[in-house]
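> only geometry, no sequence info:
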């Protein structure tokens, strides 16, 4: 008996060509006809496109998200009678490029020297507490596959790396692991704080005003995990009060970030439109194909989400 696949992405035609080239056994690739929502038993979908259609998915057995983030599919009253998998294992290098691109630009004074060039001025940047990543203390909220890649890159630059997770269990590549109840002290010890946590009830608003107040006077905060982990209004006030602190923000509770939000006007903030680790269809289809072979053999799927935990 064959399986029927529905595509729900902004790049359906590209995905269609890539999947057809895989020649997957007993898989029928359905058209974009809305009637196929009710007949497909497998979806390859962007979570926000899939979420409102789930009530009509009468035959759905497995949904492969094309993104790492699956928040839109985890509402408390949402369906949980199907297998949900997300994308893991490909975003670590991309996230590292993003994070260390901005870190190095800041530490090595790129903005200062661009201004000097415009003024035709030959002058070194005034001394800062840190002029190199070597010896700086990096705190990663999360110790999953992306965090492990970031930690590996950080060690290459000579940074000291602490991770935060629920269990406190050691993870390869980290100098130290702490638990969430010790987050305030870990923030206070860090020169750079990076949020990589998924969105769960425990992580929402985890970076609130009291915890943000623990940041060092010249700390750098980077949010590339989930927007709802950070109290953006509290951060705005924090950065006004502490102009030497820096923030790099790629994810927000409301996207696009409203033009009216005052965080746009902070000179010590970099804002990017959720582009730190973009999905590439070729990689997504390879992961989908691997999981499809597992699915038809009745084997455990890679990166299956636990609805109770939210990741």
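Thanks, I have it. Computed from a predicted structure; not experimentally measured. Residues are numbered from 1 along each chain as shown.

> C-alpha only now, for contacts and for neighbours.
Will do.

> ranges for the strands of the chain?
All strands of the chain, identified by DSSP state E, fall at 3-8, 27-29, 42-45, 62-65, 83-85, 137-141, 160-165, 176-179, 192-195, 220-223, 246-249, 269-271.

> which stretches of the stretch 101-250 of the chain form helices?
110-118, 145-156, 183-189, 209-212, 232-241 (DSSP state H, counting those that start in this stretch).

> who's in contact with the longest one?
If you take C-alpha atoms under 8 Å, 6 or more residues apart in numbering as the criterion, helix 145-156 is touched by 88-89, 91-93, 95-96, 138, 140, 160-161, 172-174, 196.

> ok so, going back, closest one to residue 107 among the strands of the chain?
For those, the distance to residue 107 is smallest for strand 220-223, at 10.2 Å, taking C-alpha to C-alpha.

> Do me a favour and get the end-to-end distance for stretch 172-184?
23 Å (C-alpha to C-alpha, to the nearest Å).

> Pull out the buried positions in it.
Within stretch 172-184, the residues scored as buried using 16 or more other C-alpha atoms under 10 Å are 173-174, 176-178, 180, 183-184.

> and the two most separated of the contacts of helix 145-156?
88 and 160 (25.0 Å).

> Among these two, which residue is more densely surrounded?
Neighbours were counted for residue 88 and for residue 160 using other C-alpha atoms under 10 Å; residue 160 has more, 20 against 17.

> So the more buried one is in contact with residue 133, correct?
No: Residue 160 lies out of contact with residue 133 (C-alpha atoms under 8 Å); the separation is 9.5 Å.

> if I look at the closest residue to residue 84 other than its chain neighbours, how far off is residue 73?
Excluding the flanking residues, the one nearest residue 84 by C-alpha to C-alpha, 6 or more residues apart in numbering is residue 63, at 5.0 Å. Separation of residue 63 from residue 73 (C-alpha to C-alpha): 10 Å.

> and here's the other structure:
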């Protein structure tokens, strides 16, 4: 019977204490789920279900732990922890993926159809001289082709958008133009009428979209960032918005969260702020992924979504 340590917040325990045991049972696992508490013998622990906001920071006593299974999609708050030597898996689950796809698709469609333009003129004037192009005539670039980026890019392509995807290393995806590397990034940005950033936080992606790269975008481009706040340089984005180089930015993630009340993003007329809700982890579907990985480990199979420590994701 594997012993599983639940090392997250008390609120997380409240959300997972019923659905996680059920998910384990559905996978045929007879496991003991132990909430984190002082005095726990680390030698008893074989798996750790973890959230960076939880109480566990030192993994070195857990010498028998076979894997650390994060409840978060991002691992930048844990991947540099030198006490963590166990295999680490990030959260990629059905609910999180669907939430991200729906957020991206909704905001892309909003700007593609010009709903903000029409909705801003409730003055009795009949303006029927402006119609949106078809989706096939709108170029959308998705930066980041991990599981979430691929799902978003495929959905946008399915709707009919002309989609280009960019990643650090080469990828090939049916129905998508895939670019990579520095030259590929320049090309991907230069055509992006709508730019969606779903990149992880790594040294290579931090400040990736600076003033020089924002200037590569077509004038009036729309930026959607549900990935990581550190990808965008805030001051450069504000300057590009003020100059009209960027037409609008929809931001779900920020360098400091919650976004400070005095931050200029809140009041800028060309910025839409959403409070880090694009891809929420849902306990029911996340529990299934945790149970799946534990079942795989118990069967001697490779873990899903294991983090590459060198790349940082």
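Structure's in. What do you need? No experiment lies behind these values; they were computed from the predicted model shown.

> With residue 55 of structure 1 as the reference, name the closest of the helices of the stretch 101-250 of structure 1.
helix 145-156 (32.0 Å).

> hmm, back to that, tell me which of the strands of structure 1 sits most buried.
strand 137-141 (a mean of 26; mean count of other C-alpha atoms under 10 Å).

> Run a quick neighbour tally on the aligned residue in structure 1 for residue 217 of structure 2.
Aligning on TM-score structural alignment places residue 217 of structure 2 opposite residue 215 in structure 1. If you count neighbours by other C-alpha under 10 Å, residue 215 of structure 1 ends up with 24.

> I figured residue 215 of structure 1 hits residue 187, correct?
Yes: the criterion here is C-alpha under 8 Å, and residue 215 of structure 1 meets it with residue 187 at 5.9 Å.

> Can you tell me how far the equivalent of residue 254 of structure 1 over in structure 2 is from residue 185 of structure 2?
In structure 2, residue 254 of structure 1 lines up with residue 256, judged by TM-score structural alignment. Shown here: residue 256 of structure 2 relative to residue 185 of structure 2, a distance of 26 Å by C-alpha to C-alpha.

> cool, residue 250 of structure 2 as well?
Computed as C-alpha to C-alpha, the residue 250 of structure 2 to residue 185 of structure 2 distance reads 21 Å.

> same question, residue 196 of structure 2
Taking C-alpha to C-alpha, one finds residue 196 of structure 2 at 13 Å from residue 185 of structure 2.

> and the match of residue 254 of structure 1, how many neighbours?
Residue 256 of structure 2 - counted by other C-alpha under 10 Å - has 10 other residues nearby.

> same question, the one 4 residues further on
Applying other C-alpha under 10 Å, we find 11 residues neighbouring residue 260 of structure 2.

> who's in contact with it?
Per C-alpha under 8 Å, 6+ apart, neighbours of residue 260 of structure 2: none.

> Kindly report the same for residue 220 of structure 2.
193, 244-248.

> Now do the same for the residue nearest to residue 84 of structure 1: its match in structure 2.
Looks like residue 63 of structure 1 aligns to residue 68 there (TM-score structural alignment).

> So the residue nearest to residue 84 of structure 1 is in contact with residue 45, correct?
Yes: between residue 63 of structure 1 and residue 45 there is a contact at 7.1 Å, judged by C-alpha under 8 Å.

> and for those two, which residues touch both?
Contacts common to residue 63 of structure 1 and residue 45, judged by C-alpha under 8 Å, 6+ apart, are absent.

> just to revisit the earlier point, columns distance to residue 108 of structure 1 on top of the strands of structure 1, output as CSV?
Shown next, in CSV, are the strands of structure 1 (distance: least, C-alpha to C-alpha, whole Å):
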stretch, distance to residue 108 of structure 1
strand 3-8, 43
strand 27-29, 50
strand 42-45, 41
strand 62-65, 38
strand 83-85, 40
strand 137-141, 17
strand 160-165, 19
strand 176-179, 27
strand 192-195, 15
strand 220-223, 14
strand 246-249, 14
strand 269-271, 16
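
> Ok, which of these comes nearest residue 126 of structure 1?
Of all those, strand 246-249 comes closest under C-alpha to C-alpha, at 17.3 Å.
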